[in-house]
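Novice: here you go, sequence then predicted model.
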Amino acid sequence: MTDMICVGSISGAYGVNGEVRIKSFTADPEAIADYAPLATEDGSREFDLQLTRPVKGGFAARLTGVRSKEDADALRGVQLFAQRARLPHLPDDEFYHTDLIGLQVHDTGGVLLGPVKAVLNHGAADLLEVQVPGSSKTVLIPFTQAVVPTVDLAGGRIVADPPEGLFE
């Protein structure tokens, strides 16, 4: 498990005075400010964050060290990470997406289906993108209790009961 969790991203400048547009990935979108300081993925920069107002698709915010539209535009696409210790402890049946990536997925009979390549959400529900062993093909599995009854973080594995024909 990683010590840093992605909690949001910068979608670009908001106005001309150095504000940025933030998209929050936290359960309570406004809570992203509570997890500051936030860092870039490589850890080369850290920012304190102050949300200034809600805007379409997220929030306008001020970041330390960002004073102009050019500074803000230069950060477009940057993901923001928080220390795991600053985030809330999750119940046993909830997981940070980053903790699932790389876990080996097995079917209920023990057959290896492949590792989790990514966790996606396109609005309806979470999906596990599983890399098929020995192939460049990936398969999307709904990340629901019915399809994925077991997640064993300590054992590094997931047990799934995917719909018939999905891995053929």
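Specialist: That came through fine. Residues are numbered from 1 along each chain as shown.

Novice: rest of the way, CA atoms for contacts and neighbours
Specialist: Will do.

Novice: tell me where the longest helix sits in this protein.
Specialist: helix 69-74 (DSSP state H).

Novice: now for that one, which elements pack on it?
Specialist: strand 4-14, strand 19-24 (3 or more Cα pairs under 8 Å, 6 or more residues apart in numbering; DSSP states H and E).

Novice: how far off centre is that helix?
Specialist: Computed by Cα atoms, centre = their mean, to the nearest Å, the chain-centroid distance of helix 69-74 equals 24 Å.

Novice: what does the next helix or strand after that helix contact?
Specialist: For helix 69-74, the following helix or strand on the C-terminal side (DSSP states H and E) is strand 79-83. Residues outside strand 79-83 that contact it (Cα atoms under 8 Å, 6 or more residues apart in numbering) are 3-10, 35-41.

Novice: secondary structure element for Val147?
Specialist: Here Val147 is assigned to no helix or strand, by DSSP H and E.

Novice: neighbours of it, just the number please.
Specialist: Val147 has 15 neighbours, counted by other Cα atoms under 10 Å.

Novice: same question for Gly65.
Specialist: As a measure of burial, Gly65 has 13 neighbours, counting by other Cα under 10 Å.

Novice: Arg53: which of the contacts of strand 79-83 is nearest?
Specialist: Ile10 (14.7 Å; Cα to Cα).

Novice: the closest one: neighbour count?
Specialist: 23.

Novice: give the contact list for the closest residue in space to it that isn't next to it in sequence.
Specialist: In space, not counting the residues next to it along the chain, Ile10 is nearest to Ile22; the distance is 4.7 Å by Cα to Cα, 6 or more residues apart in numbering. Contact analysis of Ile22 by Cα under 8 Å, 6+ apart lists Gly8, Ser9, Ile10, Ser11, Gly12, Gly58, Phe59, Ala60, Ala61.

Novice: and if you look at Gly123?
Specialist: Going by Cα under 8 Å, 6+ apart, the list of residues near Gly123 is empty.

Novice: let's bring in a second one:
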Amino acid sequence: MPDDKDRLLLGVIAGPRGIRGEMKVKTFTENPEDIAAYGQLESKDGKVKYKLSLQGFSKAIPVVRIKGVTTRNEAEALKGTELYVARDKLPKTDGDDEFYHADLIGLDAVLEDGSKFGSIFRVFEFGAGDMLEIIPEGKSAKAAILVPFTLEMVPAVDLEKGHVVLSLSDDFFDVPEKEVSSENKEDTE
């Protein structure tokens, strides 16, 4: 299996569209249409190569055709397939404040005083901005926390040192108490 540091996940086949082998692809590219711009993509194990051509969009999701896939059944069989590209086919990141998700995964997360808090397990993009999923030191993945990947919460990323710096407020882990309205207060007494 190829080294994942040499490849990046660009998208996942979401399912077929129509009856002629076209399929929708959930992309992780900055511009969704770029999913077909990097040449051949490959399967997670690197054994299967895919040549994509962009056919259009369905509700802002790219619709592609893969060379050799001509029926809905063939497209359906590829649902869930992850599409990877060799890292050297991607453009270099601009400046010190742009990163590929793969560069962040596995980095240590340290607090401002330099103490290790945990490690970055995943990076999510929910539409309103990226979130770092961090597993605290000595805990399991079940105890993971999400930290917004903003300059306020993550003021420094040092790829050479292999860590990000977290700036968590004193009340970051506090759970707000549930307010009881005056109508419901009578029910609780």
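Specialist: Nice, thanks for sending it over. Note that the coordinates shown come from a computational prediction; the quantities given were computed from them, not determined experimentally.

Novice: quick TM-score on the pair, please.
Specialist: The TM-score (TM-score structural alignment, normalised by the length of structure 1) is 0.93; 168 aligned residues with a Cα RMSD of 1.5 Å.

Novice: just to revisit the earlier point, what is the nearest of the contacts of Ile22 of structure 1 to Asp71 of structure 1?
Specialist: Once Cα to Cα is applied, the member of these that ends up nearest Asp71 of structure 1 is Gly12, at 9.6 Å.

Novice: whichever of the contacts of Ile22 of structure 1 end up buried, select them in PyMOL.
Specialist: The buried residues among the contacts of Ile22 of structure 1 can be selected in PyMOL (16 or more other Cα atoms under 10 Å) with this line:
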select buried, resi 8+9+10+11+12+58+59+60+61
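
Novice: re earlier: and the longest helix of structure 1, which stretch of structure 2?
Specialist: Mapped onto structure 2 using TM-score structural alignment, helix 69-74 of structure 1 spans residues 72-77.

Novice: and the contacts of that stretch?
Specialist: Gly15, Pro16, Arg17, Gly18, Ile19, Arg20, Gly21, Glu22, Met23, Val69.

Novice: now that stretch on structure 1. Mean distance?
Specialist: Mean deviation of stretch 72-77 of structure 2 relative to structure 1 after superposition (mean Cα distance after the TM-score superposition for structure 1): 0.9 Å.

Novice: closest to Asp161 of structure 1 among the contacts of Ile22 of structure 1?
Specialist: Nearest to Asp161 of structure 1 among those, with distances taken as Cα to Cα, is Gly8, at 31.3 Å.

Novice: the closest one maps to what in structure 2?
Specialist: Gly8 of structure 1 maps onto Gly11 in structure 2, by TM-score structural alignment.

Novice: let me see the contact set for that match.
Specialist: Val25, Lys26, Thr27, Phe28, Thr29, Ile35, Glu82, Leu83, Tyr84.

Novice: excluding its backbone neighbours, what's nearest the fifth one?
Specialist: Ranked by Cα to Cα, 6+ apart and with sequence neighbours excluded, the top spatial neighbour of Thr29 of structure 2 is Leu10, at 6.0 Å.

Novice: ok, which stretches of structure 1 are strands?
Specialist: 4-14, 19-24, 38-39, 46-47, 49-55, 58-63, 79-83, 104-107, 112-121, 126-131, 138-142, 150-152, 157-160 (DSSP state E).

Novice: residue in structure 2 matching Thr26 of structure 1?
Specialist: So, by TM-score structural alignment, Thr26 of structure 1 is matched to Thr29.

Novice: tell me who's in contact with that match.
Specialist: With Cα under 8 Å, 6+ apart, Thr29 of structure 2 has these contacts: Leu10, Gly11, Ile35.

Novice: which one of those residues is nearest to Met153 of structure 2?
Specialist: Relative to Met153 of structure 2, the closest of the contacts of Thr29 of structure 2 is Leu10; by Cα to Cα it sits at 26.3 Å.

Novice: tell me if I'm right that Gly18 of structure 1 and Val66 touch.
Specialist: Yes: Gly18 of structure 1 sits in contact with Val66 when judged by Cα atoms under 8 Å, with a separation of 5.5 Å.

Novice: of these two, who's got more company?
Specialist: Neighbour totals were compared for Gly18 of structure 1 and Val66, and Gly18 leads with 22 against 18 (other Cα under 10 Å).

Novice: go ahead and confirm Asp48 of structure 1 touches Thr40.
Specialist: No: judged on Cα under 8 Å, Asp48 of structure 1 makes no contact with Thr40 at a distance of 11.9 Å.

Novice: so if I had to pick from those two, which one is more boxed in?
Specialist: Ranked by neighbour count (other Cα under 10 Å), Asp48 of structure 1 and Thr40 place Thr40 first, with 18 against 15.
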